[in-house]
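Colleague: Fold the following and give me the result.
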Amino acid sequence: MHKAQAITEELKSKAEVYHGDQVCREKFSLLLVELGFPNGLLTIQDIQECGYVKEIGFVWLKLEKKREHKFENILVSYDNVVTAYVEPNKIKNLTGIKARDFLLWFTLSEIYVNGNPQGPVITFRSIIGLSMSFPLSLFEGGFEEEEAKED
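Modeller: Sure thing, here's the model as predicted:
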């Protein structure tokens, strides 16, 4: 089981730290794209703080409250604090994110991008070793405002 990395003052002193929803979404989306992830992977709103310690690849997001987002048939739940280590095409030691495919919730530990003959895929791996892969195109297209949903 993965243990969440504590966001200490020492760690913060080595990080690029941003505050406010808009700037955090912009900075984090740019980082994800730079690392080879689709620009629509980050769908979280109400981010209060985000940080990136480039030398070790550690990132965090602090949210105002827990959030959920639906990508076609996958429901993703974000905790108040999300942490991970990032490198090109891979997010590992992930904490604070669960995904539900059909009826089961999976605590995610890793997300990675790789190619196959049908094109690039993104794979979500749970802490118990189960994984789900989807076409990368499912997560492209950028952020959509939640208020655009119809009642």
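
Colleague: all contacts plus neighbour counts: C-alpha atoms, from now on.
Modeller: Fine.

Colleague: dump the residue contacts of the residue most central in space within the chain.
Modeller: In the chain, the residue lying closest to the centroid (C-alpha atoms, centre = their mean) is residue 42, at 5.7 Å. Residue 42 sits next to 25, 28-29, 143 when contact means C-alpha atoms under 8 Å, 6 or more residues apart in numbering.

Colleague: One more sequence to fold, the one below, so I can look at both together:
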Amino acid sequence: MTLTIPDEVRAKAEIYLGDAAGQEKTRLLLHEIGLPSGLLPLRDIIECGYVEETGFVWLKQRRKVDHYFAKADRHVTYGAEVSAVADKGRLKKITGVKAKEMLIWVTLHEICVDDPPQGKLHCKAIGGLSRSFPVEAFEADDGRVVVPRNVGGVGGGGAAAAAGNGNGAAAEAVEKKVEAAAEGEKKAAVAEEGSKGDKDAAGVDGVDKVEEKLKETSTAEQVVQGEAVAAKN
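Modeller: Sure thing, here's the model as predicted:
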């Protein structure tokens, strides 16, 4: 069965294309809702979509994946298209996920943890069958650490900003240029006034001119620093 995402849903979603972005968003989402990081061991993700308003998430991969959770002694298969509604401590209304129970495959519709946490994860299948396992049995063992941040995405009104866009580095470089330019202008202003006429003729008038020049330089510096702050944001 093909998973069709209506245009109005896509318009509100954060959409991530490619395996790297899809893997990162999937791992981050599980972390944010309090589920173990290895619960969705998908491969070759084509598209990952997430609607923050409703919690609806969908994932499309090139082909279905059969995975064996050794610590739970359970085989689970993930279809080429998987969807669910993410909520605190659970995934509900799941489609595309089946677990092997004895000799048959049962369709899972909800996976959740205890609230308050008791270290157990509960898998509920259509028909009322439920099984509980230690949460750690579904933690990823690849050593990757989830670092919450915006992941580059495309889509409608809920699209995420691209991570690592370089604005921070650019702003820092601008600030350094601002400081250097301002210091140079101050020195130039002092030198210019000090070189006019002899020292006795400059007197108080020369000092006043230097101070006036420094005020103008300070104002220009504030304007450029404002541009640097804007670049940061």
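
Colleague: returning to what we had before: in the second structure, what residue corresponds to the residue nearest to the centre of the first structure?
Modeller: Alignment of residue 42 of the first structure against the second structure is given by TM-score structural alignment, with residue 40 as its counterpart.

Colleague: can you check residue 51 of the first structure too?
Modeller: Using TM-score structural alignment as the criterion, the counterpart of residue 51 of the first structure in the second structure is residue 49.

Colleague: separation between that match and residue 186 of the second structure?
Modeller: Distance, residue 49 of the second structure to residue 186 of the second structure, using C-alpha to C-alpha, to the nearest Å: 54 Å.

Colleague: Who has more neighbours out of these two?
Modeller: A side-by-side neighbour count of residue 49 of the second structure and residue 186, using other C-alpha atoms under 10 Å, places residue 49 first with 27 against 19.

Colleague: Quick check: buried residues in the lengthiest helix in the first structure?
Modeller: Ordering each helix of the first structure by length in residues (DSSP state H) puts helix 21-34 first. Using 16 or more other C-alpha atoms under 10 Å as the burial criterion, the residues of helix 21-34 of the first structure that qualify are 21, 24-25, 27-29, 31-32.

Colleague: and the gap between residue 91 of the second structure and residue 33 of the second structure?
Modeller: Relative to residue 33 of the second structure, and taking C-alpha to C-alpha, residue 91 of the second structure is found at 9 Å.

Colleague: Look at the two and report which has more neighbours.
Modeller: Looking at residue 91 of the second structure and residue 33 with other C-alpha under 10 Å, you find the greater number of neighbours at residue 91, namely 23 against 14.

Colleague: quick check, residue 181 of the second structure in a strand?
Modeller: No: remark: residue 181 of the second structure does not belong to a strand; assigned using DSSP: H, G, I helix; E, B strand; the rest coil, it is helix.
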